[in-house]
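Trainee: just to be clear, the model below is a prediction. Sequence and coordinates:
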Amino acid sequence: MNTAIFLAAQAAGQGSPLPMIFMMVAIFVVMWLFMIRPQQKKQKQIRAFQNSLQEGSPVVTGGGIFGTVKRIDLTTNKVEVEIARGVVITVDKNTVFADAQSSAQQQQAK
């Protein structure tokens, strides 16, 4: 009698792997929608801003320094940023991000 119950329980445990595969795919899709895709969109916006830099643009460096673009050297991929009157630093173009205040003003204008 116990053997019949054990065999029935064992047979019931061996189901189709389809629900498990479906669950794994669903988890990946949710992760992609909520984590990977927004990060890719944000990176695209940052790259577009970096490629459209102009002299006089307000920026924030990767280190959190606010300033204004004074000169862009595309051959060396460097940007000169004025952080105070007469104080100019040179940073890599990839570490320059949009100024938070100017971004907020642009969004309010929309």
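Mentor: Right, received. Where do you want to start?
Trainee: use CA for all of it now, contacts and neighbours both
Mentor: Noted.
Trainee: mind listing the strands for the protein?
Mentor: Applying DSSP state E to the chain gives strands spanning 58-61, 66-73, 78-84, 87-92, 96-98.
Trainee: what angle separates the third one from strand 66-73?
Mentor: This points to strand 78-84. Strand 78-84 and strand 66-73 meet at an angle of 150 degrees, taking axes from the mean of the first three to the mean of the last three Cα atoms, to 10 degrees as the criterion.
Trainee: who are the packing partners of strand 78-84?
Mentor: Counting contacts by 3 or more Cα pairs under 8 Å, 6 or more residues apart in numbering; DSSP states H and E, strand 78-84 packs against strand 66-73, strand 87-92.
Trainee: out of those, deepest packed?
Mentor: strand 66-73 (a mean of 19; mean count of other Cα atoms under 10 Å).
Trainee: pasting the second one now:
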Amino acid sequence: MQGIAQFIPLILIFAIMYFLLIRPQQKKLKEHQAMVAALRRGDQIITQGGVLGKVTKVKDDGEVEVEIAKGVTVRVVRSTIATVVNKTEPAAANS
């Protein structure tokens, strides 16, 4: 019984680490993946490098084309997009 009592603090430390560090990080990762999956043409974005631009083309292979100035487009890997500044509204369905 005394041997098990010595492991209780260690188990509590792992439980606290899980709830304070691991779970929030997993939640943040899922939110980022959902944001990147929902990218559309016309969205204004900021990359992790700090480049501001507008999405001009969404490709299937994990890339997007971003216009950073008039007539200047660059290809950006989707996972490097940090935030979406302005989201375009979805096209209205004709009823």
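Mentor: Arrived safely, thanks for sending. Bear in mind the structure is a predicted one, so any value in this text is a computation, not a measurement.
Trainee: so which of the strands of structure 1 comes closest to residue 39 of structure 1?
Mentor: strand 96-98 (15.1 Å; Cα to Cα).
Trainee: what does the closest one contact?
Mentor: 46, 49, 50, 58, 59, 60, 61, 62 (Cα atoms under 8 Å, 6 or more residues apart in numbering).
Trainee: ok, of those, which come out buried?
Mentor: 46, 50, 58, 59, 60, 61 (16 or more other Cα atoms under 10 Å).
Trainee: out of the contacts of strand 96-98 of structure 1, which is nearest to residue 9 of structure 1?
Mentor: Distances from residue 9 of structure 1 to the contacts of strand 96-98 of structure 1, taken by Cα to Cα, are shortest for residue 46, at 56.5 Å.
Trainee: what residue of structure 1 matches up with residue 52 of structure 2?
Mentor: Aligned counterpart of residue 52 of structure 2 in structure 1: residue 66 (TM-score structural alignment).
Trainee: my error: substitute residue 25 of structure 2 in the last question.
Mentor: With TM-score structural alignment as the criterion, residue 25 of structure 2 matches residue 39.
Trainee: distance of that match from residue 82 of structure 1?
Mentor: As for residue 39 of structure 1, its distance to residue 82 of structure 1 is 29 Å (criterion: Cα to Cα, to the nearest Å).
Trainee: quick one: which of the two has more around it?
Mentor: The residue with more neighbours, out of residue 39 of structure 1 and residue 82, is residue 82; 21 against 13, by other Cα atoms under 10 Å.
Trainee: can you name the residues that contact that one?
Mentor: Counting by Cα under 8 Å, 6+ apart, residue 82 of structure 1 makes contact with 67, 68, 69, 70, 88, 89.
Trainee: across to structure 2, which of those residues hold up?
Mentor: Here is what carries over to structure 2 from these, by both residues aligned by TM-score structural alignment, their matches' Cα atoms under 8 Å: 67, 68, 69, 70, 88, 89.
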